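J.: sequence plus the predicted model coming up.
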Amino acid sequence: MSLQYSFEITPNIDQDNLAGLLKLHPQFISITDRNHDMDNLIQSLKIADYANAHSDVDVMIHLTGIDKDYATVKQMVDLMLTHNINDVLALRGDKLSQNDSAITFSHADELVEFIKQEYPHVNITGTCYLNSSDEEMHWLKHKVSKGCTNLISQFSFNVNDYVDYLNQTDITTPIWFGIMPVISKTQTQKMLDLTHATTPDELTSLMNASEEEFGEKGVKYTVGMINELKQVGADHINLYSLNDAENTKKIIEQI
């Protein structure tokens, strides 16, 4: 199977970059749920309307559960359907400060199950985590059994994390491996600090380059990761586009 790729974008993307990304013909674009509210969804639906009008690219919208009740989820999914959105990335979302007893969807599998029961025709994607424990793999299988038909992984800057996961999992559900492009030294350092991700020697050396040198070398590093993944059997890539069509195009043209 040839490599398929998708792009993640945020709702504040401008039209030029959105149009540029759509011209690269991804399998789908997914739109993050940054503010977890109706205003955020309405902005995402404007993007979806543009994509539907100007391309044949499918649109997936992120939906968190921990901050919503049954009625709110139904209201949001109903609105998505009126805009011809049939693909949802179901997430738990960040924990809230309130007591768990007040939360309707404490875990992503509960949100998946509810959406699948209420909307059997909606395609539900879930998330998975590299370097998963046995317990995490158990709950991932549980989430798949509730209705997830695709999975998107967290990102890593170390290709070995993806390879190890491929060797570890026996799940047959398609996994879109999340790739964070290395195109900005400042942004990459921020992600390294935020995630405490493993830093391979090649990336450590790259981080010593100037910001001016970093861009092209970073694109090469990202392309190298994706091509290594292809060689070991990965056939689905979810690229965090950073709303940047130009650099995303450079990556896609070299894989």
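T.: Good, I have the coordinates.
J.: contacts and neighbour counts: CA atoms only from here.
T.: Will do.
J.: neighbours of residue 39, how many?
T.: 10 (other Cα atoms under 10 Å).
J.: now it: which helix or strand?
T.: helix 38-54 (DSSP states H and E).
J.: buried sites along that helix?
T.: Neighbour-count burial for helix 38-54, counted by 16 or more other Cα atoms under 10 Å, picks out 40, 41, 44, 45, 47, 48, 51, 52.
J.: the second one contacts residue 33, correct?
T.: Yes: Residue 41 is in contact with residue 33 according to Cα atoms under 8 Å; the separation is 7.3 Å.
J.: what about residue 178, is that helix, strand or coil?
T.: Following DSSP: H, G, I helix; E, B strand; the rest coil, residue 178 is assigned to strand.
J.: picking that back up, out of the buried residues of helix 38-54, the closest to residue 139 would be?
T.: residue 41 (28.0 Å; Cα to Cα).
J.: need the contact partners of stretch 93-102.
T.: Residues from elsewhere that reach stretch 93-102, judged by Cα atoms under 8 Å, 6 or more residues apart in numbering: 64, 65, 66, 67, 106.
J.: packing partners for the helix holding residue 39?
T.: strand 58-64, helix 70-82 (3 or more Cα pairs under 8 Å, 6 or more residues apart in numbering; DSSP states H and E).
J.: switch to 6 Å and redo it
T.: On a contact count with 3 or more Cα pairs under 6 Å, 6 or more residues apart in numbering; DSSP states H and E, helix 38-54 meets no helix or strand.
J.: now the angle between strand 58-64 and the strand or helix carrying residue 19, please.
T.: Following DSSP H and E, one finds residue 19 within helix 15-22. Angle of helix 15-22 versus strand 58-64, following axes from the mean of the first three to the mean of the last three Cα atoms, to 10 degrees, is 110 degrees.
J.: now helix 15-22, how far from the centre of its chain.
T.: 18 Å (Cα atoms, centre = their mean, to the nearest Å).
J.: that one to helix 38-54, inter-axis angle?
T.: Using the same axes, to 10 degrees: helix 15-22 against helix 38-54 is 60 degrees.
J.: buried ones in helix 15-22?
T.: In helix 15-22, counting by 16+ other Cα under 10 Å, buried: 17, 18, 20, 21, 22.
J.: against that first model, consider the following:
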Amino acid sequence: MSIANLFQKQSTVFSFEVFPPKRNSPIDTIYKTLDELQDLKPDFISVTYNAGGSGDPAKQPTCEIASIIKEKYGIPPLAHLTCVNSTREEISIVLDELKAKGVEDILALRGDINPDVPPKTDFAHASDLITFIKGQSGFSLSGACYPEGHCECADVVSDIHNLRKKVDAGAKHLISQLFFDNSAFYSFVERARIAGIDVPIEAGIMPVVNKNQIERMVSLCGASLPPKFTKMISRYDGHPEALRDAGIAYAVDQIVDLISNGVDGIHLYTMNNPYVARKISESISSLRTV
């Protein structure tokens, strides 16, 4: 069953994102994280892809970790795949590897542009990658979306137009970038539905557990910070345990509101932190069954 089909089986899909270990760490260091996440019974787990101009696409750990999630843990995997630093030939190598490992679901992304690595020219946009993969049988495709608009896009109307291209190209499911103001997400979903985008849209939630994390993520994605959130950060800055717990509580509050308003799914950016994932999962466990 493709991940897109999960949304036909239950009211709120609940999923996690993990990332591969650092290059100098053995891949089996991810097992401890996955061991604990498995107990939380996510509907699927996505695995990020770190191209970064690093070379051989066949050596990317995403394929292996996605295979481990499926074969060892019995959880559907969603493999991220970025294209900004890849040629068609390199993407084909990764697709062959995913197919060989039985991984059928791909989150197709353009990827961040590295100022130190000139982008390649085969794929300008994620929609180009989706079109390319769609031409090869055996994969179900997901795409990313941006509740407050992509930081490189002129306005939210243009952003929705670009998102429609992804869906028209073959994306059957969307995962949102992180956000801290649910009203921004609801407005985005309304714009998407008016534009005829009728695929499931998962809300991407990142629990903020330290100040450096939020500064880094906001600089990358440009998410706005509502007063309630900034007051929390200011109040507990310098108190790591208190800020961690406050960040978990803020994320739970977001999720409760989203589920109450009928969100298609919640995609939790775990940052490979099982403790945070467990605290949030336990807080909303009864909501997932209603």
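T.: Arrived safely. Remember, it's a predicted structure, so these values are computed and weren't measured experimentally.
J.: quick check, nearest of the buried residues of helix 38-54 of structure 1 to residue 123 of structure 1?
T.: The closest of the buried residues of helix 38-54 of structure 1, once distances to residue 123 of structure 1 are taken by Cα to Cα, is residue 48, at 15.9 Å.
J.: what residue in structure 2 is paired with that closest one?
T.: With TM-score structural alignment as the criterion, residue 48 of structure 1 lines up with residue 66 in structure 2.
J.: what is the burial count for the residue lying closest to its match once chain neighbours are set aside?
T.: Excluding its sequence neighbours, the residue lying closest to residue 66 of structure 2 (Cα to Cα, 6 or more residues apart in numbering) is residue 77, at 5.3 Å. As a burial measure, residue 77 of structure 2 scores 30 neighbours (other Cα under 10 Å).
J.: where's the residue opposite residue 77 of structure 2 in structure 1 once aligned relative to residue 84 of structure 1, distance?
T.: Aligned by TM-score structural alignment, residue 77 of structure 2 pairs with residue 59 of structure 1. Residue 59 of structure 1 is 9 Å from residue 84 of structure 1, where distance means Cα to Cα, to the nearest Å.
J.: mean deviation (superposed) between the longest helix along structure 2 and structure 1, please.
T.: Looking across structure 2 with DSSP state H, the single longest helix is helix 240-260. Once fitted to structure 1, helix 240-260 of structure 2 is off its aligned match by 1.1 Å on average (mean Cα distance after the TM-score superposition for structure 1).
J.: now that helix: how far from the chain's centre is it?
T.: On Cα atoms, centre = their mean, the centre of helix 240-260 of structure 2 falls 18 Å from that of its chain.
J.: quick check: the two most widely separated of the contacts of stretch 93-102 of structure 1?
T.: Once Cα to Cα is applied, these give 64 and 106 as the farthest pair, at 10.4 Å.
J.: the more surrounded of the two?
T.: Neighbours were counted for residue 64 of structure 1 and for residue 106 using other Cα under 10 Å; residue 64 has more, 25 against 17.
J.: isn't the more buried one up against residue 104?
T.: No: in this structure residue 64 of structure 1 lies outside contact range of residue 104 using Cα atoms under 6 Å: 11.4 Å.
J.: assign a three-state SS to the closest residue to residue 78 of structure 2 other than its chain neighbours, would you?
T.: Excluding its sequence neighbours, the residue lying closest to residue 78 of structure 2 (Cα to Cα, 6+ apart) is residue 46, at 4.3 Å. What three-state DSSP gives for residue 46 of structure 2 is strand.
J.: mind checking how far the closest residue to residue 29 of structure 2 other than its chain neighbours is from residue 159 of structure 2?
T.: In this structure, residue 29 of structure 2 finds its nearest non-sequential neighbour in residue 21, 6.8 Å apart by Cα to Cα, 6+ apart. Between residue 21 of structure 2 and residue 159 of structure 2 the distance is 32 Å, computed by Cα to Cα.
J.: and residue 184 of structure 2, by the same measure?
T.: 14 Å.
J.: between these two, which is the more surrounded one?
T.: Remark: of residue 184 of structure 2 and residue 159, residue 159 carries more neighbours, 21 against 16, as counted by other Cα under 10 Å.
J.: counterpart of that one in structure 1?
T.: By TM-score structural alignment, residue 159 of structure 2 lines up with residue 136.
J.: likewise residue 91 of structure 2?
T.: By TM-score structural alignment, residue 91 of structure 2 lines up with residue 73.
J.: okay, now its match: neighbour count?
T.: Using other Cα under 10 Å: residue 73 of structure 1 sits among 18 other residues.
J.: swap in residue 218 of structure 1?
T.: Residue 218 of structure 1 has 22 nearby residues by other Cα under 10 Å.
J.: what about the residue in structure 2 that it lines up against, distance to residue 235 of structure 2?
T.: The pairwise alignment with structure 2 assigns residue 218 of structure 1 to residue 247, based on TM-score structural alignment. As judged by Cα to Cα, residue 247 of structure 2 and residue 235 of structure 2 stand 12 Å apart.
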